[in-house]
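**Q** Got a predicted model here, sequence first, then my questions.
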Amino acid sequence: MKSYRLKLSFAVCLLFISCTDVIDVEVPEAEPRLVIEASMDWEKGSEGNEQMIKLSLSTPYFDNLSETAVTGASVKVIKDDDQTEIVFIDQNDGTYTTDEFVAVMDQSYTLEVIYENEVYGASGKITPVTKITALFQSKENGFDKNALEVNIEYIDPKDIKNFYLVKFQRRGDLLPALFDMKDEFTDGNLMTIFYEKLEDEDSGETEFQPGDIVDISLLGVSEQYYNYIRLLIAQSGGPGGPFTTIPAEIKGNCFNVSNPEKYPFGYFRLSEVDSKGFLFK
């Protein structure tokens, strides 16, 4: 009986192997679009004068090549109340910087980018944020009761509709973990957010250890940006694999003045941010 089962299994394996074939599928590629990464972060307690905007070109979904930096563009931000222009200097690596940004709470600003004779724009205002009131470590709130986690606390301002973006990044990690928050059901309350990392052999993820340092940022964002980043976080958090749904195109608030059909990707966001560092013991 054992011999029969082995032979049958072997025959089935041969059947599947013999049916294997390679199918080449032509995937249509869209024309590259301008990608605008314009996050104006005003750190609490700072002047907020140093800012950076990054420009690149989109690449095909299955292309593993690195991003294409955009140089030679004209980039400026205009303070809407008095039309003051802040020019961002081309650093010849896809980044454009200034040390003359004028940060004013609730002030509206307009972004203007000129690239290859096309004008791109966006607008927004600086959104305030409350302070982080406490940082501490624990093991009680997460999924693994033996794993370390970092906690932050803040008091949500009462009777004001607030939206938040929270970033956690252990020093040495390539990318931060992002969390979108709103106060629809927690208005005016003391809020606690925890973050833990679990062991994962497939991805190489490791738990927090004593001595690890985590950089944490709490940002105030607009409702429009909250809806945008929430979709991005949801799409980037998929499990992967050959049958995973390809992420859908998500439009930000940037537009093409010269050619509306050729809109850019990305977002022009202006936020006040409270940042802290935490050392695990």
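**A** Thanks, I have it.
**Q** drop to CA atoms for contacts and neighbour counts, all remaining ones
**A** Noted.
**Q** Would you map the strands across the stretch 1-150 of the chain?
**A** Assigned by DSSP state E, counting those that start in this stretch, the stretch 1-150 of the chain shows strands spanning 34-43, 51-57, 68-69, 74-79, 84-90, 95-98, 108-115, 118-125, 132-138, 149-155.
**Q** Determine the longest helix present in this protein.
**A** Longest helix of the chain, by residue count under DSSP state H: helix 2-18.
**Q** to the chain's geometric centre, what's the distance from it?
**A** Chain-centre distance of helix 2-18: 49 Å, with Cα atoms, centre = their mean, to the nearest Å.
**Q** which secondary structure elements does it contact?
**A** Applying 3 or more Cα pairs under 8 Å, 6 or more residues apart in numbering; DSSP states H and E, one finds that helix 2-18 contacts no other helix or strand.
**Q** Let me know the angle separating whichever strand in the chain runs longest from strand 149-155.
**A** If you go by DSSP state E, the chain has its longest strand at strand 265-279. With axes from the mean of the first three to the mean of the last three Cα atoms, to 10 degrees applied, the angle from strand 265-279 to strand 149-155 works out at 110 degrees.
**Q** Pretty sure L198 sits against E149.
**A** No - using Cα atoms under 8 Å, L198 is not in contact with E149; the gap is 9.8 Å.
**Q** quick one on the thing from earlier: distance to E184 and mean neighbour count added to the strands of the stretch 1-150 of the chain, as TSV?
**A** Listed next are the strands of the stretch 1-150 of the chain as TSV, based on distance: least, Cα to Cα, whole Å; neighbours: other Cα atoms under 10 Å:
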stretch	distance to E184	mean neighbour count
strand 34-43	24	20
strand 51-57	31	19
strand 68-69	39	16
strand 74-79	31	20
strand 84-90	36	18
strand 95-98	36	19
strand 108-115	25	19
strand 118-125	21	19
strand 132-138	19	15
strand 149-155	14	19
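**Q** would you list those strands in CSV and tack on distance to K182?
**A** CSV is the format used below for the strands of the stretch 1-150 of the chain (distance: least, Cα to Cα, whole Å):
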stretch, distance to K182
strand 34-43, 19
strand 51-57, 26
strand 68-69, 34
strand 74-79, 28
strand 84-90, 32
strand 95-98, 31
strand 108-115, 22
strand 118-125, 18
strand 132-138, 15
strand 149-155, 12
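**Q** The structure to be compared is supplied as follows:
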Amino acid sequence: MKKLMSLIFIFTVLVSCEDVVDVDLPDVDTKLVVDGLIRVDKDQEFVDVRIALRETSIFFEENEPVQAESVVISYGQLNNSGNFDNLSSSSLAEESPGSGIYVPDPNFSSDQRIRTTSAEPGTTFILEITYQGKYYFAQTEYAPTVPLDGVRQGDEVFFGEDQTEVIVSFTDNGDEDNYYVFDFMFGEFLTVEDEFFQGQQFEFSYFYDDKTNPGDEVTISILGATEEFYNYMDLVIEQTGNGGSPFQTPVATARGNIFDITGLDNVTVLDNVDRPNDYALGYFGVVQEYSQTLTIE
């Protein structure tokens, strides 16, 4: 009987430990999240336009894809008066229902794809999104870049034996100040500016930690960047520690260039001085990309 009572007591304690504890979480305002980085490959006829829309969720839940009322990209050359001499537009539609991925509308009455010949230095791109009755606006200038001179594997280690060194080289354009963003896959990015090597070839090492094995292929890309995009990426990398793609989980304190201008009369004022909380997370950029693939030995 004593043994039986002991077992009943133990069972009761274990069951009590499985009681669900309800935690009251604070209400948080959701924000639109825009993955709007468009990479331009000049060897292709058309720009690969893909805009991903999601919305921040409450704690412990993944951000969910959302459906917008409209998504439009406009582009052209601005004159000295700040007006477009010629303005073209591309209407986007959801690639598949519920995906939240927007591409040039294949069912539009005319071809909505953007030709790569339209992406030239001095071309301004505008992204307009209408979502849940709000009007979001972003403006950026096309950012060209230079090709990679070479990518090769090194044999140095920075901290531990599990690291893999890759050595990247490129030659800077000496005619202007340039900014670069490097994509090393696995959500790992690096920002570089040409302050100390303008017009010269520059070589640097990057170290992968526990992400590559012999026989793996890694693709390394150099992206053009405006100064604004460079600063945004520099801040996001600093805050995330390169622990995931800045475009998948944008940092709330890293403000991009996508503003909620619903009801504003002057859309040229994009700093939202009087409305500091009216913006979307993420960034809209149109950048040239060159890539090289390396097989890890």
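**A** Thanks, I have it. Computed from a prediction, not measured in an experiment: that's the story for all the values here.
**Q** What residues of the longest helix of structure 1 count as buried?
**A** Applying a neighbour-count criterion of 16 or more other Cα atoms under 10 Å, one finds nothing buried in helix 2-18 of structure 1.
**Q** Please enumerate residues in contact with it?
**A** Applying Cα atoms under 8 Å, 6 or more residues apart in numbering, helix 2-18 of structure 1 has no contact partners.
**Q** how close does whatever residue of structure 2 lines up with D156 of structure 1 sit to D162 of structure 2?
**A** When structure 2 is aligned by TM-score structural alignment, D156 of structure 1 is paired with D172. Between D172 of structure 2 and D162 of structure 2 the computed distance is 32 Å (Cα to Cα, to the nearest Å).
**Q** what's around the aligned residue in structure 1 for N213 of structure 2, how many residues?
**A** Alignment note: N213 of structure 2 maps to Q209 in structure 1; criterion TM-score structural alignment. When neighbours are counted by other Cα atoms under 10 Å, Q209 of structure 1 registers 14.
**Q** so which strand or helix has Q209 of structure 1?
**A** For Q209 of structure 1, there is no host helix or strand (DSSP states H and E).
**Q** thought it was touching N146?
**A** No - the pair Q209 of structure 1 / N146 is not scored as a contact, 11.3 Å apart, by Cα under 8 Å.
**Q** Please report the distance of the equivalent of S291 of structure 2 over in structure 1 from Q83 of structure 1.
**A** Aligned by TM-score structural alignment, S291 of structure 2 pairs with S275 of structure 1. Per Cα to Cα, S275 of structure 1 is found 30 Å from Q83 of structure 1.
**Q** which of these two has more neighbours?
**A** Using other Cα under 10 Å as the criterion, S275 of structure 1 and Q83 rank with S275 on top: 16 against 11.
**Q** how about the nearest residue to that one, chain neighbours excluded?
**A** Nearest non-adjacent residue to S275 of structure 1, counting by Cα to Cα, 6 or more residues apart in numbering: S217, 4.3 Å away.
**Q** if I pick the one you found, what's in contact with it?
**A** Shown in contact with S217 of structure 1 (Cα under 8 Å, 6+ apart): V166, K167, F168, V273, D274, S275, K276.
**Q** mind checking how far the equivalent of Q51 of structure 1 over in structure 2 is from L14 of structure 2?
**A** In structure 2, the residue paired with Q51 of structure 1 according to TM-score structural alignment is V49. For V49 of structure 2, the distance to L14 of structure 2 equals 55 Å [Cα to Cα].
**Q** now the aligned partner of W42 of structure 1 in structure 2: how far from V15 of structure 2?
**A** With TM-score structural alignment as the criterion, W42 of structure 1 lines up with V40 in structure 2. When distance is defined by Cα to Cα, V40 of structure 2 is 59 Å away from V15 of structure 2.
**Q** got it, and E69 of structure 2?
**A** Distance, E69 of structure 2 to V15 of structure 2, by Cα to Cα: 50 Å.
**Q** higher neighbour count, these two?
**A** Legend: neighbour count by other Cα under 10 Å for E69 of structure 2 and V15, higher for E69 (12 against 9).
**Q** What's that one aligned with over in structure 1?
**A** The alignment partner of E69 of structure 2 in structure 1, by TM-score structural alignment, is A73.
**Q** How about its match: what's its closest non-neighbour residue?
**A** In this structure, A73 of structure 1 finds its nearest non-sequential neighbour in Y115, 4.8 Å apart by Cα to Cα, 6+ apart.
**Q** The equivalent of that neighbour over in structure 2: what's it in contact with?
**A** Alignment note (TM-score structural alignment): Y115 of structure 1 maps to Y131 of structure 2. Contacts for Y131 of structure 2 were tallied using Cα under 8 Å, 6+ apart; they are Q67, A68, E69, S70.
**Q** repeat for F163 of structure 1
**A** Residues near F163 of structure 1 by Cα under 8 Å, 6+ apart: D180, M181, K182, D183, G220, V221, S222, E223, Y226.
**Q** In helices, which of the residues you listed appear?
**A** In helices, defined here by DSSP H, the members of the contacts of F163 of structure 1 are E223, Y226.
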